[in-house]
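Engineer: A structural model of the following input is requested.
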Amino acid sequence: MIVRDKPSFLVLFFIFRGSVIERIYPQVLAVMLLSAVIVWGHNNDPGIIPSVIGAPFALIGISLSVFLGFRNSACYDRWWEARKLWGHLLAVSRDFARQSLLLSGSKTGSKLRQHLLNLNIEFAAELVRHLRTSAEPAGSTRLTAEEAAELRKQRNKPDYLLRLMGGLLAAERHAGRISDIEFTLLDRTVSEMNGVLTACERLRNTPVPFGYMLLLHRTAYLFCFMLPFGFADVLGYVTPLAAGVVAYTFFGLDALSEELEEPFGTLPNDLPIAAIAKAIELSLREALGEKDLPELPKPVNSILL
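Structural biologist: Take a look at the predicted model:
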């Protein structure tokens, strides 16, 4: 996610890092070059490259901008839902640290609380790797050797960690060391973590329908490459600049919606889920009484991942 102060009016035009221009400038340059060739050909030999009435392009442009707006709205909804889910996970993890204080009445209960919060920390870290499709677990020392070995065998590692948490709580209840009410309270919080996991998997595995994306993608390209024919007779040699601005707008909206559609990636406009997972870790380590904790992650070149 891009994290920076609001730029001034002049600086705004010269910012490239985090801008979609890094992804779309070849297409924009191609449209401008084609426009220059069309204008030159129209002025030198109108019989080969005739002028076209621009009215249809205005109507198509309005329709295309509306559909691109709908797609960007749908993709932003996915991005915002993902952000709310990770915000909820942060809140739930802090609730779990507070609720688990009821276990700290004995030495055995304190060790259990530490184990549960360590599993919570690992869950957040593995959820990042799960959503970003990393193959291997991070190899943290917060798990026992047996748990770490078993974790490497699991296809869904965050779910395995939640099962461990549920198993520990169930064992405490069967041993009579916690009451039904205490078990229900803690287990409900673990269930909320599972709800976050399931919702994130739904977002990752259910993209915007491909046919809808393909239709808008093709239409945007066809419109931008045909636009110079409608501008050549009206704008003359200003056509490449005008066509470039229109291409930047349409290609930029298309590229931005692609980034927002997959909010768990590592592109500049994706969510900083690794930073949020680190914030969860630091919150829980502080709840366990650890000292000399590192600082929260900071943006690198104005980008926080």
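Engineer: drop to CA atoms for contacts and neighbour counts, all remaining ones
Structural biologist: Will do.
Engineer: list the helices and strands whichever strand or helix holds residue 161 packs on?
Structural biologist: Following DSSP states H and E, one finds residue 161 within helix 157-174. Contacts defined by 3 or more CA pairs under 8 Å, 6 or more residues apart in numbering; DSSP states H and E place helix 157-174 against helix 107-131, helix 145-153, helix 180-205.
Engineer: Now these in a markdown table, please, with extra columns for distance to residue 19 and mean neighbour count.
Structural biologist: Compiled in a markdown table, the helices and strands packed on helix 157-174 are given as follows (distance: least, CA to CA, whole Å; neighbours: other CA atoms under 10 Å):
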| stretch | distance to residue 19 | mean neighbour count |
| --- | --- | --- |
| helix 107-131 | 24 | 20 |
| helix 145-153 | 38 | 13 |
| helix 180-205 | 23 | 16 |
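Engineer: want to put them side by side, so please do this one too:
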Amino acid sequence: MARPIEIVQGNEPVPNQTIKRSIRRYESEQDWFKLLFRVRGSVIPAVMPRVLLCAAFALGILLLYSRGWPVASPILGSLVPSLVLGLLLVFRTNTSYERFWEGRKLWGSVVNLTRNLARQLWVAIETPQPGDYEAKMAAVRQLPAFAIAMKLHLRSELPNAELANLLTADQFAKLRQMNNPPLEIAFWIADYLQTQQTRGTLNTHQLTHCLETLDDLVDALGGCERILKTPMPVAYSIHLKQLLMLYCLALPFQMVDSVGWATPFLVGLISFAVFGIEEIGIEIENPFGHDPNDLPLDTICHTMQQNIEDLISLVPGAGRSQSARVEESPTKAGL
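Structural biologist: Model prediction:
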């Protein structure tokens, strides 16, 4: 058996694992610097107009001070205490992140419930009559359709080609007339399950378990709708913005006497920090949109669709048929 290649450094060999760790550390540092200067996905474009406004205001105060105007007023530092402002920003960001994380957990449950229900349908439901197999396949494909419809519903978008590829033309036309398309798809799935139980291809226990899983999917939809339709109170947002602007505009009066010509730069830097924290909270407050910091719902739905297509490629009962053949073989050999 070949031994791992070792590189000698000085008098001691360097194992492969050490080299790999060094490479990973170097790549991590490279990624750190890439993120440091990355604009896409950051809040720089959103906050830059406010930062420039505060810096320009600080420059104006600096010019007045340089001409002898008595604009220096350190007492303005108590106008908006830094501690109070910091606590408000932390509360704003934490509240938004809780909404973001709850949305991610709900979509994670949608992924797991979709996989479980699809597996139950594909394995448990028998297809004795012609056309039953195609009907079961269509029902299983309605599960990723539910997730896609849920994504579009949360984004206030109409059903599009993503859904048209998973549904019949009549179903797709019907969805475009509905106020809540994912609920309509959930109804179709429940109706299919009930029909199979009536026909005897799905027993009562299996039906109950499948319907409970479907109920959990609808509960996840309701949880996402709760996040979407319960925004941050307007009064809180207005008050925080007013305090932020007062704080940033008061900074030049406090700093111009001590830092001089560095005042516009420092005011701009501090403004970028506080406005950036507020903007992060605003971006992740609604995690279901198209912003770079929102949840990757397109990727999640695409993954679910791929999982379902992989499941459909499997043949239910293949293991049972093989076991039956193995049991029959000794009998035939004895005959």
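Engineer: ok so, going back, compare the helices and strands packed on helix 157-174 of structure 1 and report which one is nearest to residue 267 of structure 1.
Structural biologist: Residue 267 of structure 1 lies closest, by CA to CA, to one member of those: helix 107-131, at 13.7 Å.
Engineer: what does the helix holding residue 161 of structure 1 rub up against?
Structural biologist: Contact with helix 157-174 of structure 1 is made by 112, 116, 119-120, 122-124, 126-127, 130, 137, 151, 154, 178-180, 183, 186-187, 190, 193-194, 197, as judged by CA atoms under 8 Å, 6 or more residues apart in numbering.
Engineer: Now do the buried residues in it.
Structural biologist: Residues 157-162, 165-166, 169-170, 172-173 are the ones in helix 157-174 of structure 1 that count as buried (16 or more other CA atoms under 10 Å).
Engineer: As a markdown table, the helices and strands packed on helix 157-174 of structure 1 with distance to residue 227 of structure 1 would be great.
Structural biologist: Converted to a markdown table, those look like this (distance: least, CA to CA, whole Å):
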| stretch | distance to residue 227 of structure 1 |
| --- | --- |
| helix 107-131 | 40 |
| helix 145-153 | 54 |
| helix 180-205 | 36 |
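Engineer: Residue 127 of structure 1 maps to what in structure 2?
Structural biologist: For residue 127 of structure 1, the aligned position in structure 2 is residue 150, judged by TM-score structural alignment.
Engineer: ok, now residue 280 of structure 1?
Structural biologist: Looks like residue 280 of structure 1 aligns to residue 304 there (TM-score structural alignment).
Engineer: and its match, what does it touch?
Structural biologist: 111, 114-115, 144.
Engineer: Wait, a strand at residue 8 of structure 2?
Structural biologist: Yes - counting by DSSP: H, G, I helix; E, B strand; the rest coil, residue 8 of structure 2 is found in a strand.
Engineer: my read: it touches residue 19, true?
Structural biologist: No - at 11.4 Å, residue 8 of structure 2 and residue 19 do not qualify as touching, with contact defined as CA atoms under 8 Å.
Engineer: Start from the N-terminal end of structure 2 and give the strands.
Structural biologist: Using DSSP state E, the strands found in structure 2 span residues 7-9, 12-14.
Engineer: Would you reformat these as a markdown table and include distance to residue 43 of structure 2 and mean neighbour count?
Structural biologist: Compiled in a markdown table, the strands of structure 2 are given as follows (distance: least, CA to CA, whole Å; neighbours: other CA under 10 Å):
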| stretch | distance to residue 43 of structure 2 | mean neighbour count |
| --- | --- | --- |
| strand 7-9 | 45 | 10 |
| strand 12-14 | 43 | 11 |
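Engineer: could you dump those to a markdown table with distance to residue 103 of structure 2?
Structural biologist: Listed next are those as a markdown table, based on distance: least, CA to CA, whole Å:
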| stretch | distance to residue 103 of structure 2 |
| --- | --- |
| strand 7-9 | 48 |
| strand 12-14 | 46 |
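Engineer: Spatially, which residue comes closest to the most centrally placed residue in structure 1, not counting chain neighbours?
Structural biologist: The centroid of structure 1 falls nearest to residue 263 when counting by CA atoms, centre = their mean (1.8 Å). Of all residues beyond its chain neighbours, the one nearest residue 263 of structure 1 is residue 270 (4.8 Å), with distances taken as CA to CA, 6 or more residues apart in numbering.
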